[in-house]
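Visitor: only the shape, not the letters, is given here:
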């Protein structure tokens, strides 16, 4: 097991970080999804095709490499459907579809994934999906559909007939969700629903983004503590602040080890993946929110204003914490896997 980044992964991290620093800085995040940034992200860096197999035009990388990229997009609070498309790509590696995987790898197709079952007959689908990540921006929905022959994975064109999308008011201002209603919408059957593997990999991918949110929030408050003066002293010199920052740093270090381990397990040790994925969401989700919360509180009054970026990290952290279900669900699953 290797928990440190390889030289190639360090280079990937620097490339993504440098790109996002110029193409999608925090002030621009408030403007929402920018298709031009997304096109450049895929055209110049090929991130959407990172885990797409080479035979479909992707890089054929593993989840450990993907985790490096997601950490940086999380730190930058990248708006838009990148995480949703990544989720769909993870699912499609289990039920390969040449058209979709090639389109994702080339950056032509944005996709999203739903874990809720809909009803289908092999040609059309019906049902209501209450919350679909990036449902307004995505081109294609990948979802399980129950048919007479069993549960299959289907692809639905979200701009096609029989589909109605309604944008939802969400806590996270940087990434939207939508209600999707399908009434006889045409679909394409991709194959039988995989019994295992997809959900665990989604948990690891989300934990990687949460790790990036944590790191960026901690970096921001440490920088602020070095310049903010209160009662004639830098606030970073006060014991209460120093201890809080130390606690936040410890949570970050533990989270990084957990994410690196889970990503390694996804690539190298499938038997360890279920426990590693459950641990990742049981710990990292809550830790990310706590770090983002304390980062906001330590900014003082300025951190509570709409003009400050602190609330953006706070809201992304909370939205991510419950995206794959609240931490208690993953704690219960981990306890079951450990036979506790």
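Guide: Here it is on my side, so go on. Given the structure is predicted, the values throughout are model-derived calculations rather than measurements.

Visitor: going forward, measure contacts between C-alpha atoms and count neighbours the same way
Guide: Will do.

Visitor: quick one: the helices in the stretch 1-150 of the chain?
Guide: 7-23, 26-29, 35-44, 63-75, 82-92, 98-106 (DSSP state H, counting those that start in this stretch).

Visitor: the stretch 151-300 of the chain too?
Guide: 198-225, 239-268, 273-279, 285-298.

Visitor: please render the helices of the stretch 1-150 of the chain as JSON lines that adds mean neighbour count to the earlier fields.
Guide: Formatted as JSON lines, the helices of the stretch 1-150 of the chain follow (neighbours: other C-alpha atoms under 10 Å):
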{"stretch": "helix 7-23", "mean neighbour count": "15"}
{"stretch": "helix 26-29", "mean neighbour count": "15"}
{"stretch": "helix 35-44", "mean neighbour count": "16"}
{"stretch": "helix 63-75", "mean neighbour count": "25"}
{"stretch": "helix 82-92", "mean neighbour count": "25"}
{"stretch": "helix 98-106", "mean neighbour count": "20"}
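
Visitor: wait, which of the ones you listed is closest to residue 279?
Guide: helix 63-75 (15.7 Å; C-alpha to C-alpha).

Visitor: second structure for comparison follows:
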């Protein structure tokens, strides 16, 4: 008896996705080179507002996940994944993951009318930057603390929030639901924290009677959707980062000579780079699968996301470590950008859940019991 045919998932990039990649890469090459990123970090103001305006407003990329009738582009997670790949390749200091993905997805779970629709339109236009006020380390489905709401006023502290300093509005989870909080009002304090990855700064938020606009009473559904999409598309950022590390390291080993021959011709290095290429190829498949599952609203999206994060996070760290080592002495300098990639990879490896946390989720999803 012949088994029934099943539809296969096309993980290849479409022509439109390739065009989108080319446009984003060209913009980043012009405005987000390593020298520019390093200069921003040294200035203590890593968020590049001009680059964000070009990406979010001029190119309309902040609204990729927002339906057209709400002011967005009506695209899918596959297109957003392509953008994040390129942002990962450039370690771009812009709040795309936090605003255009996590905060936007959380709002989409709240419905599309009234206050929510207005806020979605503002985020999609790029005029407003949003951030879900929860620790960057929080994994999808993990428990989290909430702030206290009294008469529309919010009280509490949330630490480890990514891109909070760049946000115009915070999505705050209170004991009575999800609220939108303007960061410029009295009662909101954003204190920068020392972070390993200086291109994605963290902050502690203190709310002392800040006024919040109610969005939904079902905050848990909004949080779950935002974090799941964030974790799934973070894999694409990790893929882009790992791909840059591989490409730049191969180029360096071809140009760097020892004993009158390129160091890349040494067998030990060739083996290490070949193994890294295989790892990056696997990461591409896992990241694309997660993006496609999210785009199609597949029932297996949590499985695809857990698989992608459990695989892509270690690959990105390994790729950055190999790049640092195989660049030799120059890789240890501040002027060479490889340290930016190692710090981003390490930070990403604990963002939205560690690889170990996602492996535990994966085991639960496939009913694989621990020994």
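Guide: The structure has been received and is ready for your questions. Since this is a predicted model, take the numbers as computed values, not measurements.

Visitor: what's the closest of the helices of the stretch 1-150 of structure 1 to residue 274 of structure 1?
Guide: helix 63-75 (14.3 Å).

Visitor: corresponding residues in structure 2 for the closest one?
Guide: Here helix 63-75 of structure 1 aligns to structure 2 at residues 77-89, judged by TM-score structural alignment.

Visitor: ok, stretch 233-241 of structure 1 next?
Guide: Taking TM-score structural alignment, stretch 233-241 of structure 1 hits residues 261-269 over in structure 2.

Visitor: residues of the matching stretch that come out buried?
Guide: 263, 264 (16 or more other C-alpha atoms under 10 Å).

Visitor: who are the contact partners of residue 66 of structure 2?
Guide: With contacts defined as C-alpha atoms under 8 Å, 6 or more residues apart in numbering, the neighbours of residue 66 of structure 2 are 72, 73, 74, 75, 104, 108, 120, 124.

Visitor: which residue lines up with it in structure 1?
Guide: Per TM-score structural alignment, residue 66 of structure 2 is aligned with residue 52.

Visitor: could you give the number of residues near residue 132 of structure 2?
Guide: 30 (other C-alpha atoms under 10 Å).

Visitor: grab the nearest non-local neighbour of it.
Guide: residue 171 (4.7 Å; C-alpha to C-alpha, 6 or more residues apart in numbering).

Visitor: centroid-wise, who is the farthest residue in structure 1?
Guide: Most distant residue from the mean C-alpha position of structure 1: residue 232, 41.5 Å away (C-alpha atoms, centre = their mean).

Visitor: looking at the helices of the stretch 151-300 of structure 1, which is closest to residue 153 of structure 1?
Guide: Using C-alpha to C-alpha, the helices of the stretch 151-300 of structure 1 put helix 198-225 closest to residue 153 of structure 1, at 11.9 Å.

Visitor: which helices and strands does that closest one pack with?
Guide: helix 63-75, helix 82-92, helix 239-268, helix 273-279, helix 285-298, helix 310-321 (3 or more C-alpha pairs under 8 Å, 6 or more residues apart in numbering; DSSP states H and E).

Visitor: which of these sits closest to residue 4 of structure 1?
Guide: helix 239-268 (7.6 Å).

Visitor: measure the mean distance from the closest one to structure 2 post-superposition.
Guide: Compared with structure 2 after the fit, helix 239-268 of structure 1 shows a mean deviation of 0.8 Å (mean C-alpha distance after the TM-score superposition for structure 1).
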